[in-house]
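Peer 1: the following comprises the amino acid sequence and a computationally predicted model.
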Amino acid sequence: MPEQLIIDCDVHVGPKNPEEIKKHLDQRWWDRFAMSSRDIYSHPTYVNRTDAVPPNGNPIGSDPEFLREQLVDEYGINHVILLQRPFTNQIPYVEYATALSSAYNDWITETWLGQYNHDGVFKGSITISTQDPLGAAKEIDRWGGCPQFVQVLSDSGARAPYGQSQYYPIYEACVRHDLPFAMHAGADGIGISILPSTGYPTHYIEWSTCHSLSYQTHLVSLLVEGVFERFPTLKVVLVEGGVSWLPTLLWRLDQQYERFRSEVPWLRRKPSEYIRDHVRITSQPLESPVNSRHLLKMLEMADAERILMFSSDYPHWDFDSPKHAFPKLPDTMRKRIFYENARELYKL
């Protein structure tokens, strides 16, 4: 038994080769198929840890035994929440976007959640394309009864803020199967997805720094559109979008609510009061002020003890080791961040 119980809520895996995905696509899509990427904002140095290449030469994040060695065994991790990244929200042909999402779900069920998962450590995410809400809902219904899937996953990059009514079929399906809806940063402004900033940044550093703007846009939309009143059991997970922006955003939103509450009469509480019941945030990348006391204060203001879940972002270059990701935390806060919040959310 490890000294500290840990659930890692953001671990990226991929296929060993494109054929692993292609074989799950209907033949009519084969000429269109390509492994998607963020071609407009490519990483200027390197995306992954330089030591993350498996000894057998397979692509980074494709070898289950090497991942176990570097992550699960090294840190005594109890469960790993897997996130595959097909980047389908950027695709304008919505039928193909959903078909590609479906192929990734077939692949991960066969491999990481199937033949690679003898010990049950790996838990999966149902990938969907939010530009096709009805197709996304069908995909959730297809896999919602599989116990190895613990959430629904899409990109933060989208055509509209996630509180708007066109996404309701997705949330209805999430509620039917008691699955959280998670969004991961990274497809904003790519393909048909819209940027939350004013125009297009010049550099990767601008684009990546402003990922938190997308999360703020989606969260405010979900709150003021009354999604959590309409779907009172829905949970939302914000993955890899930072943490420190949350308290000040909610202060501002609550202040605006006091003045403009007549515009949103469906809200029964202040916007900030929905967070603990409905929203969870993963820890990586955790902003790191020079003075560690400031970080602890920020975590307290963000109600981290109840809403924050540890994530390493393995195998990426800015991987957060469970041993070094946080300064000294109160024991109760540490236990909840590293284990209890995710255990409760994902029912592990």
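Peer 2: Cool, the structure landed. These figures come from a predicted structure and were not determined experimentally.
Peer 1: C-alpha from now on. contacts and neighbour counts both.
Peer 2: OK.
Peer 1: show the contacting residues for residue 97.
Peer 2: When the contact criterion is CA atoms under 8 Å, 6 or more residues apart in numbering, the partners of residue 97 are 88, 89, 91, 129.
Peer 1: let's bring in a second one:
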Amino acid sequence: MRPSYGVVDADGHIVESEAKLMDYLEGPYAEIKRFHSFLPGPDGIVGGGTIAGKDYFDSSLGGKLGAHGGPGFPSPQEWLDNADTGNLEHIFLFPTTLLGYSRIQDPDYLIALTRAYNNYVSEEWLKVNPRFKSVALMPFTDIEESIKEMRRCVTELGFSGVFLAAVGFGLLGEKRTHAFYAEAERLGTFVAVHGGHATREQRYTKFIQRHTIGFPVSAMQQMMHMTYEGVYEKFPDLRVGYLEAGATWVPYMLNRMDEEWEKRGWFEAVECKKKPSDYICGGNVFIHAEPGEQLLPEVIRIMGQNRLFYASDWPHWDHEFPESIDHIMDRTDLTEQDKMDILRNNALEMYGIS
């Protein structure tokens, strides 16, 4: 069953073309020869790994799952045609190739590439159809440059938020990051913390191992650090979402953080003035709900009705769109209001769309 209202896809993906991105590089990088290994893939590989490290896994199982589960490089029109099958009203776009951009170690190249990607998305997606929305990539190793790029993307290019990778930029609650969050709060800009793979140093030998553990653990790590280091205390109006990690880890993590805070917070988390669960459940923190998670009603009971949101993840190998909408609508343990909040209302609030 499909809903009568328009669904909001809080996390769909562009499969960005390297040739297109090269057209948007500026400065000295515009003169670099275009060759296939120039950009990092989702695992951070660049030309055999000299910039971002060698941690390649075959997520498509030799193509059996499809390169991304959909067209290799879906055009805007293909995306819209696909969106119509699920009655998507708004589509918030994230990268694919550049999901691993946080592992780029050359700071100047990172700045140039994030700017190129943001310009590419603005020109070739956002201007095509108003249903397309997007988050901007940030060169987060350089906070001053990130603030400048956030201002440009939000005020000049019409982006709806910013994307911080949960793996590769270190711990996102570090004091050096607080000026960025202050400006995001001032601008009313949503901050998306997108889950990422476990690193190669953790010695997983198969993609299934890495993918299973990496996304939720990276979200847990960043939520914990941002909370203890006072991000949610200092910036109460900052909207933050944790994407592509599911939702049912949150009650466990809230219990664990509260217990640790009660015993040690007075000394080791002095910027966290309240119980961690008070910030996560009572503030502006949003969580991606997977349609098949059995404990979603319990998460709603603990966190409140307006915290969980839907995402298609199309066209990645593990998406189930548009059937994923049916999975939510067919559930008997969620109220109709719960379903509408997950499929529409909460994402609109999260992204600040009236």
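Peer 2: Yep, that arrived. Because the structure is predicted, anything quoted here is derived from the model rather than measured.
Peer 1: most neighbours among the contacts of residue 97 of structure 1, please name it.
Peer 2: Neighbour counts for the contacts of residue 97 of structure 1 (other CA atoms under 10 Å) peak at residue 129, which has 31 neighbours.
Peer 1: the alignment partner in structure 2 of that one and residue 274 of structure 2, how far apart?
Peer 2: Correspondence of residue 129 of structure 1 to structure 2, assessed by TM-score structural alignment: residue 139. Relative to residue 274 of structure 2, residue 139 of structure 2 is positioned 31 Å away (criterion: CA to CA, to the nearest Å).
Peer 1: burial of the spatially closest residue to residue 327 of structure 1 that is not a sequence neighbour, as a residue count?
Peer 2: Nearest-residue entry for residue 327 of structure 1: residue 292, 6.6 Å, with adjacent residues in sequence omitted and distances by CA to CA, 6 or more residues apart in numbering. Burial measure for residue 292 of structure 1: 13 neighbouring residues, criterion other CA under 10 Å.
Peer 1: what about residue 292 of structure 1, distance to residue 298 of structure 1?
Peer 2: When residue 292 of structure 1 is compared with residue 298 of structure 1 (using CA to CA), they lie 10 Å apart.
Peer 1: do residue 154 of structure 1 as well
Peer 2: Counting by CA to CA, the gap from residue 154 of structure 1 to residue 298 of structure 1 is 28 Å.
Peer 1: same check, this time on residue 338 of structure 1
Peer 2: For residue 338 of structure 1, the distance to residue 298 of structure 1 equals 17 Å [CA to CA].
Peer 1: the more surrounded of the two?
Peer 2: Ranked by neighbour count (other CA under 10 Å), residue 338 of structure 1 and residue 298 place residue 338 first, with 24 against 19.
Peer 1: which residue in structure 2 lines up with the more buried one?
Peer 2: Aligned against structure 2 - with TM-score structural alignment as the criterion - residue 338 of structure 1 pairs with residue 343.
Peer 1: show me the contacts for that match.
Peer 2: With CA under 8 Å, 6+ apart as the criterion, the residues that contact residue 343 of structure 2 are 7, 8, 9, 309, 310, 325.
Peer 1: ok, the residues you listed in structure 1: which stay?
Peer 2: Listed in the original numbering, the contacts of residue 343 of structure 2 still in contact in structure 1 are 7, 8, 9, 309, 310 (both residues aligned by TM-score structural alignment, their matches' CA atoms under 8 Å).
Peer 1: can you list these in TSV and add secondary structure, distance to residue 195 of structure 2 and neighbour count?
Peer 2: Conversion of these to TSV gives the following (DSSP: H, G, I helix; E, B strand; the rest coil; distance: CA to CA, whole Å; neighbours: other CA atoms under 10 Å):
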residue	secondary structure	distance to residue 195 of structure 2	neighbour count
7	strand	22	25
8	strand	20	26
9	strand	17	27
309	strand	15	31
310	coil	15	30
